[in-house]
Each structure stands twice: as C-alpha cells, then as structure tokens.
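Q: Let's see this in three dimensions:
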Amino acid sequence: MLRYKRLNIHTTQGFAGELTRESQYVFNYRTDNPACEIALSMPLRAQSYAANLLPGVLRQNLPEGYLYFWIREHFGKVARMDDMSILAIAGRDVIGRVRCLTPDAAPDQEIPGESLEAILTWRGTEDLFADLARRYALASGISGVQPKVLVPEQLAQTGKEVIDKSTIKGRRLIVKASGDDYPGLAENEYLCMSIAREAGLDVPDFWLSESRQLFVVQRFDYDEGRYLGFEDMTSLMNRQTDEKYTGSYEQVAKALTLFCAADQVSRSLAELFQSVTLSVLLRNGDAHLKNFGVLYTHPHRDDCRLSPLYDVVNTTVYIPPDTLALKLHGSKVWPGREDLLRFGREHCRLDHPDEVIDRLVETAMAFRPEAESAIWRQMRPEIEKAGLLLTGLHRRPVSAHPAQPPASAAAGSASD
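A: All right, here's what the predicted structure looks like:
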C-alpha cells in the first residue's frame, strides 16, 4: 500500500522546504529567503521543526466531512489514509499561499476551470456538484464538513485574438452544496452573507445558483494573480481541528492583537466585534476557531490583518438548542446586549460598541430577500427574536414594539 513519506512545500514566494514523515512530522527549510517562511510562527532556521502533529498552517486545510470521505473512498485501497497521504492528494490547491507537492509533481499545473455563469444557471438532470467534485476534489484542500470544492473560474474568450494565458487570472471560487442533512443550507448562507454585506461588513463576492442548491463564493486569499497567506485560529493557537470549539472569543481577540500588524490591530478588532455580534444576531452557532483567520502577503511584509467574513449560517433552524461555538465571558449561552458591550469595550477596544450593535440589529431586522422561501421563513423569526433581545425590546409591552422595521434601514436584496 502506497505511503507518502516526503512532500515539497512551496509558497507564493518560492520553494520553502521539505516535510518528511519519520517517527514524527519533520519540516526543514531549504531556502535562505525569509519571504518563503510558511507560517507566522515558523521563522527561518537551520534546526528542524519536529512534532507529532503536522504544522498548523498545513493541518488547517486537511479536508473534513464530504471531501475527506470522498478521498477515502477513491484512494483508500491504494494509499494509507493518514494526514501525510491526504496532504499529498489534496495539498496542491489549498486556502492560503502554501502548497504541498509530491517530489515528482510539477509546481504549476493549469486547470481549465468552469464558467461561473454556467454553475449559477445549471438546469441539467445530473448532479452538478457531484460532477464538480469528481473533477476538482483532488485540487480542493479546504476544511469544513459541508460539501465544498475549490474551482477556478474559466475566463470567457471571444474572437480570434491570441491571449497570453499567463497574463490573465480568473477568479478562484468555492462552490458549496446544501447536502442532505441540512436542507436549504446554501440559501441560508447566502441570506446571512447578504445581511452581513448590507451591514457593511467585509465580505468576499458571492452568488446563489438559480436552483438555490449551490452557494458560490470568491476566494479572498487570491489577489491579482497571487495567493495570500492565510492562517485560521487553530493554526495561530496551535490547536487541532477537533479542538475548534475549544476556547473563547476573548482568545481570538488576543491572537489578533499578537499577530496583526500594528496598524491593522484596531481595524481587525473592530471587525471581530462586528463578526461576533452578527453571529449572535443571526444565531450562527458555528463561529468556531476555524472560521476566523488572518491574511498577509508573507510573514515579513507586516500587513497581517483579520480576513473577510466567511462561513456564516443560521444554525438554530437545524439545531434549535444550539449555542455559541466558543465561550464569551466563560459561557456558551447566547449573550445579551450587556455581554457584547463588555466584550467590545474590554477586548476589542471600542469606544461605542452600542452603535455597532444597533446598526447590525437595524440592518438584520429590515432585511427582506427578493422572494420568500421556506428557509427564510424559518430563519426570520430566529433573527428577529435575537434582534429584540439585543435591543431590549423584548422587555417592553407588546404595543411598544415597532410594527415595521426601522425606516432608516433600507430593505436588503438577496440577489447579485
């Protein structure tokens, strides 16, 4: 049975070194270029990095759920399914700037890609996501239980003009499917991200397919033809994937303070507060350590900052008794207004966190998609109840509740 014992590790800035599997995982730099360092906490040195676990920056992208079982099903007979093998199979295209290649693999291999319009308008009888998975699962080093694959966008070309392909870079997309266990999940995420966008949070471009079965989001780690560094909180905190629900939002804030560039700390903490408040408002019980991360050019550029928002869904429509993913002030119970105000002032360094809460609540309460759907009819009462709790209106007499959303908030649109 095939067993991978050595992988070459590349970054956007060039070849970094070798990862070997002995009694432990051992990484050695094979470069003298500091820009090729693979992680914020792994500086260039002659000494090996050895541990029983993969380095966090590599471990963070190990497939979970759908992709993990797809790889096991297709390769389990020929390769030992340990972390090293999974990296060898799926580590070519991962979120971030670090690539894992087998020694005989070429660093650059062109993948034709797919038309975004074709994905969004697919009306065939075959399962489009299953077809995408067959073609792109091996180039999809991405974590998360939800069915998802990384897909390059195919740029449309017209006429007979000859174009140098090296000069044009299409968008990199993540295509997600609802799955059988969570009906309406793709539309659920689309609606939550639409509310976030309406409220002014930093979000990547995203789309919902006409069938409402696929959610497509543009990768935020790809900019002007280059991949940016990305590390989620499990990497920064040296936690294993199964520890992603262990910890607190205060610890996330502390990590941002430690790792973000000095001129990015205030902004990153403010965006973290918005993100946590929005998750409380939208009843997103999956805002765990892997759903917060940082972006940077390379470890020596000094531009590290919180990444755009991603993976936001209303979870209480599927799990009614759901709670926070991480602790806030020592508890996973949904926090009230005072708890969030304290978090904003003490850990996110905000002078007026009340204004942020009010803006987010106002936007969410006023949001209406273009067309009602079954999943929105389930989500809306959950969001409105949370909004009332965060504004204190639930304590007033019924007659004191506003009959309509605040007039100052424009109704949202759920279409691109």
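Q: C-alpha from now on. contacts and neighbour counts both.
A: Will do.
Q: all strands in the stretch 151-300 of the chain, in order from the N-terminus.
A: Counting by DSSP state E, counting those that start in this stretch, residue ranges of the strands within the stretch 151-300 of the chain are 172-177, 206-208, 214-218, 222-223, 226-227, 229-232, 293-296.
Q: any chance of these in TSV, with distance to residue 73 too?
A: Formatted as TSV, the entries for the strands of the stretch 151-300 of the chain read as follows, by distance: least, C-alpha to C-alpha, whole Å:
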stretch	distance to residue 73
strand 172-177	19
strand 206-208	29
strand 214-218	23
strand 222-223	30
strand 226-227	30
strand 229-232	28
strand 293-296	30
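Q: Let's see this one next, to set against the first:
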Amino acid sequence: MVLIDGAIAVPRVGEASTHLIKPEPDRFPGLAANEAFCLALARALGLDAAMAAWHEADGKPYLLVTRYDRLHRDAQTIRLHQEDFAQALGVPSNRKYASEGGPTFRDGFALVRQATTRPAREVLKLADAALFNVIIGNADAHAKNYSLLRRADGEVVLAPLYDLVATHIWPELSAKLAMRFGRAATLEDVDAESFERFAADAGLGLPFLRRRAAALAARVQEVIAEGVTVPGLQDGDCLDELPAIVLDRAARFTLKARV
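A: Reported below is the predicted structural model:
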C-alpha cells in the first residue's frame, strides 16, 4: 500500500509501495497488538526493527508496517534490494524451517559473515535478534524472518527485524523452534547448556555471549518496567498480560544466561 496525506491507498501500476497491511486473523485474536508491542519493545532496546502501528477498521485490527526497503528521495520512492536468508542461500520457501532441511543459525551466521559489508557488526545484530526472539517467546523465527538489505550506498547489512511475535501466547501454536537455539528444540528446552552450542554456531565466545544475553534480558525488564509506547495503542489496550509475561520470561532468561 501507499500513504497519501495519511490515507491508505493502492499503489498505481509500477509505483513502489511504502507500507504493508497485516490484517489480524480471526484465529489469533490480539496478534496485531502482540506484534506491534514486540516491535516497539525491540526498538526501545535499541535493536533495529521495522516501524509498525496498530489500527482498526470496522472493528477489525490490523498492523500498518512501514517498509524498510524503500528510500525517499526528491519526492520519489526508490526500491532497495533485500533477500531473506532462504532466498540468499538458494532454499525454496517451503523449506524455510530448519527441521524441514532449511537454514540453521550456523548457516545464517556464515551467510552474514560472507555477504555483509561489516560482518563483525552484523553478526552481533543477528545474535541479539536470536536472543530477543527467545526472550519474548517467538518460536516461529525461521529463515524468511531474517533478511539482508542493500542500502543506497551499496552497503549490505542485516535488515531491520520484522515479524516479531510472542507465539507462545497461543497454546495451539507449536513451541518447536523454527531454528534450534543451541541444542534446544523448543522454547522451554532453552537452558544454560544451550548457550554453548549457540555460541559455537554464531562463532562467538561463550563468556561474551552469556554476558550479552544477560544484559539484553536485563534491559528488556527495565524497558517494560518503564513502559513501552506502542504506536496506535494507549494504556496497554489489547495487550492483556503480554508485557507481564515477557517480563517474567526475561527474568528467567537472565538466570539461564548467567549460569
């Protein structure tokens, strides 16, 4: 979609869109608010994440996401090239899950080291993204939820995070991780020993990773305690107990990271 004077419109043929609309499925009430909160939390932590706002039309919630693969210059919208990890690794979309033969974290970190302009910086961004997804309880972070972005100056970076959802809120959704965190196959399997294997997959030192994980989880607790501003929502509308649940998860994750 495109925004014209604040109004949502369909782009003309050949015109670059600027926003995405994600209607909330009837099957998962609260999904739009959940994702809006998780993205806002990530940005409040200083992580690079897509901008999104919660809206409602005729009683139907939806998420309005600002496209990060666009550049606005001289009243024109220019498309920037991006490839998700599955595309970049030549893996078909029906194999986006590691359990189905898709990319693993080891594959993702190797790709970032090979393809990005400043690998040392981007590897840390990917590690933070993986840690954040575990903290919030997002089991569905698969290879198509991480992307590479080529900026206008030619620099290749890890794209801003998107599709951040605390999936564990819905019991009917699988707790099986789209990509194992170390040896952990599910969210609840993540324990102190998981960090050793994940550190090896990421090519990072274990003590360094533990400190970074503990610091990120502690920061999550601080930010939630201070209050997270979610675009489109006021006073926690539609969020129910999500902030408190993520707060508890972050506290338990801190203990695991420090062992």
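Q: that older thread, need the strands of the stretch 151-300 of the first structure in a markdown table (columns: distance to residue 357 of the first structure and mean neighbour count).
A: Converted to a markdown table, the strands of the stretch 151-300 of the first structure look like this (distance: least, C-alpha to C-alpha, whole Å; neighbours: other C-alpha atoms under 10 Å):
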| stretch | distance to residue 357 of the first structure | mean neighbour count |
| --- | --- | --- |
| strand 172-177 | 30 | 22 |
| strand 206-208 | 24 | 22 |
| strand 214-218 | 26 | 23 |
| strand 222-223 | 31 | 16 |
| strand 226-227 | 34 | 18 |
| strand 229-232 | 25 | 24 |
| strand 293-296 | 22 | 23 |
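Q: These: which one's closest to residue 283 of the first structure?
A: With respect to residue 283 of the first structure, and counting by C-alpha to C-alpha, the nearest of the strands of the stretch 151-300 of the first structure is strand 214-218 at 19.4 Å.
Q: still on that earlier bit, to residue 20 of the first structure, which of the strands of the stretch 151-300 of the first structure lies closest?
A: Residue 20 of the first structure lies closest, by C-alpha to C-alpha, to one member of the strands of the stretch 151-300 of the first structure: strand 229-232, at 21.5 Å.
Q: helices or strands next to that closest one in the packing?
A: Counting by 3 or more C-alpha pairs under 8 Å, 6 or more residues apart in numbering; DSSP states H and E, the packing neighbours recorded for strand 229-232 of the first structure are strand 293-296.
Q: gap between the strand it packs on and the chain center?
A: In this view, strand 293-296 of the first structure has its centroid 11 Å away from the chain centroid, taken as C-alpha atoms, centre = their mean, to the nearest Å.
Q: So which elements touch that strand?
A: Using 3+ C-alpha pairs under 8 Å, 6+ apart, strand 293-296 of the first structure sits against strand 229-232, strand 305-306.
Q: nearest to residue 321 of the first structure, of these?
A: Among those, strand 229-232 comes nearest to residue 321 of the first structure, with 26.8 Å by C-alpha to C-alpha.
Q: mean shift of the closest one relative to the second structure?
A: Plainly put, strand 229-232 of the first structure ends up 0.7 Å away from its match in the second structure on average once the two are laid over each other (mean C-alpha distance after the TM-score superposition for the first structure).
Q: whereabouts in the second structure does that strand align?
A: Using TM-score structural alignment, strand 229-232 of the first structure lines up with residues 81-84 of the second structure.
Q: now what about that stretch, what contacts it?
A: 69, 143-151, 159 (C-alpha atoms under 8 Å, 6 or more residues apart in numbering).
Q: Residue 128 of the second structure: which of these is nearest?
A: Of all the contacts of stretch 81-84 of the second structure, the one sitting nearest residue 128 of the second structure is residue 146; the distance, using C-alpha to C-alpha, is 12.2 Å.
Q: Is residue 151 of the first structure in contact with residue 135, as I believe?
A: No: Residue 151 of the first structure is beyond contact range of residue 135, at 9.2 Å (criterion: C-alpha atoms under 8 Å).
Q: Compare these two (neighbour count), which wins?
A: Neighbours per residue, other C-alpha atoms under 10 Å: of residue 151 of the first structure and residue 135, the larger number sits with residue 151, 28 against 15.
Q: Could I get the contacting residues of the closest residue to that one other than its chain neighbours?
A: In space, not counting the residues next to it along the chain, residue 151 of the first structure is nearest to residue 173; the distance is 5.1 Å by C-alpha to C-alpha, 6 or more residues apart in numbering. Contact analysis of residue 173 of the first structure by C-alpha under 8 Å, 6+ apart lists 150-153, 216-219.
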